Every structure is written in structure tokens, then in C-alpha cells.
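Student: prediction below, plus the sequence it came from.
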Amino acid sequence: MKVYYFASLKEALKIPSEEIILSADMTVEQLRKKLVDKHGKCHFPGNILCAVNQEIANDEVVVSDSDEVAFYPPVTGG
């Protein structure tokens, strides 16, 4: 599965995307935990948003290898 990172998260991880191998379908929450284990909790605080196939997704959404997943910090206006 291709996982994309945007904005300050991309800058902090120093990568725009990466391939993640799934052993089976998993939820966004399980994927997030896998990324925390790999990159550290500091990069994935509770307010990091997730989109699956370009739609906002909560932690219960199930993802598969064919999905496009993106993580990004919340956006604020100014």
C-alpha cells in the first residue's frame, strides 16, 4: 500500500510517501499504530488526519493494499 505524508508531517519524516506491506486488511487505527512503531509517536499525535482514497477516514475504516492512504496535520486558516 502506498502511504502519503503531507505538510509538516512530510517535512518531519523527510519522505513524501512510502510503501507499507499489510499482512491482511487492517483498520486505519492499526495502520497508524504500525507507523507509530516505525517512525515514533511524536510524528502521529491524535490530531493527525487520515484520508483513504481521498476521503477523510476515521480509525475504524478498513484499508487494503489497493487503497491510497494519506496522513496530514489539521489545517487552520489565517
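Tutor: It's in.
Student: only C-alpha atoms for contact and neighbour calcs from this point on.
Tutor: Fine.
Student: give me the number of residues near L31?
Tutor: By the criterion of other C-alpha atoms under 10 Å, L31 has 19 neighbours.
Student: hang on, it in a helix?
Tutor: Yes - counting by DSSP: H, G, I helix; E, B strand; the rest coil, L31 falls inside a helix.
Student: take this one as well and set it beside the first:
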Amino acid sequence: MDVKWAELGRVFAVSLIVGLAVVGVFSLGAVTLSDRRDVRGPTVAGAVAMACFAVCTAVVGYGLYLIVPQFH
């Protein structure tokens, strides 16, 4: 059994970076959503928050697509 340490390190680094990015984008969406001043109608802040949540959903969905072989 041969462990390819370079590839394992690359997977670790990409997982760490993407994980931190998803948490950061989700946090930005949550802060933007909670910071709206006008709650009576749609605002730019609400649109930015929904875009952040859509990006997070897309990244998680792509990760599941890569992991689950039945999706291929």
C-alpha cells in the first residue's frame, strides 16, 4: 500500500479553503440579511443575501455530486 502524500495534502488544502470560503459566504449572507433596514419590501441587501445562500447551496450540491456515485 502506497500513500500519495502530495495528493493527500492537495485534497486537504482544497477542502480547507473551500470549507472556509463556504462558511465565509454563508456568514456574509446572514449578516447582510440581518442588517436590512427596510423589511417591507425587497432590497439590495436581501438580493445579496439570497445570492450568497445560492452560492453555498451550489457548492454543497456540487460536493454531493462528486461524492455520491449514483449522481454520475
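Tutor: Cool, the structure landed. Being a predicted model, the structure only gives us computed values, none of them experimental.
Student: superposed, what's their TM-score?
Tutor: The TM-score (TM-score structural alignment, normalised by the length of the second structure) is 0.27; 38 aligned residues with a C-alpha RMSD of 3.8 Å.
Student: buried ones in the one helix or strand Y62 of the second structure maps to?
Tutor: Assessed by DSSP states H and E, Y62 of the second structure sits inside helix 44-67. Across helix 44-67 of the second structure, burial judged by 16 or more other C-alpha atoms under 10 Å covers A45, G46, V48, A49, M50, C52, F53, V55, C56, V59.
Student: in TSV: the residues you listed, plus distance to G29 of the second structure.
Tutor: Supplementary listing: the buried residues of helix 44-67 of the second structure in TSV, determined by distance: C-alpha to C-alpha, whole Å:
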residue	distance to G29 of the second structure
A45	9
G46	9
V48	7
A49	4
M50	7
C52	5
F53	6
V55	10
C56	10
V59	15
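Student: the first structure: strands as residue ranges?
Tutor: 2-5, 17-19, 26-27, 49-52, 55-56, 62-63, 68-72 (DSSP state E).
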